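> Need coordinates for the below:
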Amino acid sequence: MVNASEPSITPAQVRAARAWLNWNQDYLARKAGLSKTTLNRFEQGLSILNSETSGRLRKTLEEAGIQFQFRKMLATGISIVNLSSEP
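Take a look at the predicted model:
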């Protein structure tokens, strides 16, 4: 579940995180328990994720070593804390 006081991750942050991890949409969708269509539509900016889905996506990427960066609740990028050895 996403904490309402935390800013939401953005499609650009998710795309960047996937690129750093060298994960394709299929892999991330499976790991986060989402459909590829849901992830694809979010990354393209065609849909907004509900808080539960956003939370699962964020948690999956954070557990893989991604840290989302924000300034005053606005997304500014990502940083890599610790890359997992997964594909």
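
> drop to CA atoms for contacts and neighbour counts, all remaining ones
Will do.

> Neighbours of residue 62, how many?
The local packing of residue 62 (other C-alpha atoms under 10 Å) involves 17 other residues.

> how about this one, so we can line them up?
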Amino acid sequence: MVDDKPRGARKPLTAQQVRTARAWLGIDQGQLAEAVGLSRRTIASFELGSGLAYESTTDKLRVGLEALGVEFAYEDGSPVGILVRPSARSGSTRKS
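Below you'll find the predicted structure:
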């Protein structure tokens, strides 16, 4: 089941979801950082799971990745993966 928007309590965003989304989009940490308005170091720290992420960080990641064509999948409120719209893999997110 895919939720369009979290309702009530915020749904968790995992490092694995972010890494998988980047891989499907074909972008590196620097490109994601630029797209969402965070530093590459912040992206790297989040993906390594080093420390508790600020809510503003996860919000920027979620909104930015959704704008790039990623949908986050949840089952019973727990993250189970991602879906990527086919148009998101057109290469338009890659730097030349």
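
> all strands of the second structure, in order?
Counting by DSSP state E, the second structure has strands at residues 70-75, 78-84.

> now the first one: which residue numbers in the first structure?
Per TM-score structural alignment, the counterpart of strand 70-75 of the second structure in the first structure is residues 66-71.

> Using the aligned residues only, give the average distance of that stretch to the second structure.
Stretch 66-71 of the first structure: mean distance to aligned residues in the second structure after superposition is 0.5 Å, counting by mean C-alpha distance after the TM-score superposition for the first structure.

> count of residues packed around the counterpart of residue 23 of the first structure in the second structure?
Matched by TM-score structural alignment, residue 23 of the first structure corresponds to residue 27 in the second structure. Other residues near residue 27 of the second structure come to 17 when the count uses other C-alpha under 10 Å.

> what's the spacing between the residue of the first structure most remote from its centre and residue 8 of the first structure?
Note on the first structure: the largest C-alpha distance from the chain mean falls to residue 72, namely 19.0 Å (C-alpha atoms, centre = their mean). According to C-alpha to C-alpha, to the nearest Å, residue 72 of the first structure and residue 8 of the first structure sit 12 Å apart.

> Then residue 55 of the first structure?
Distance from residue 55 of the first structure to residue 8 of the first structure, counting by C-alpha to C-alpha: 9 Å.
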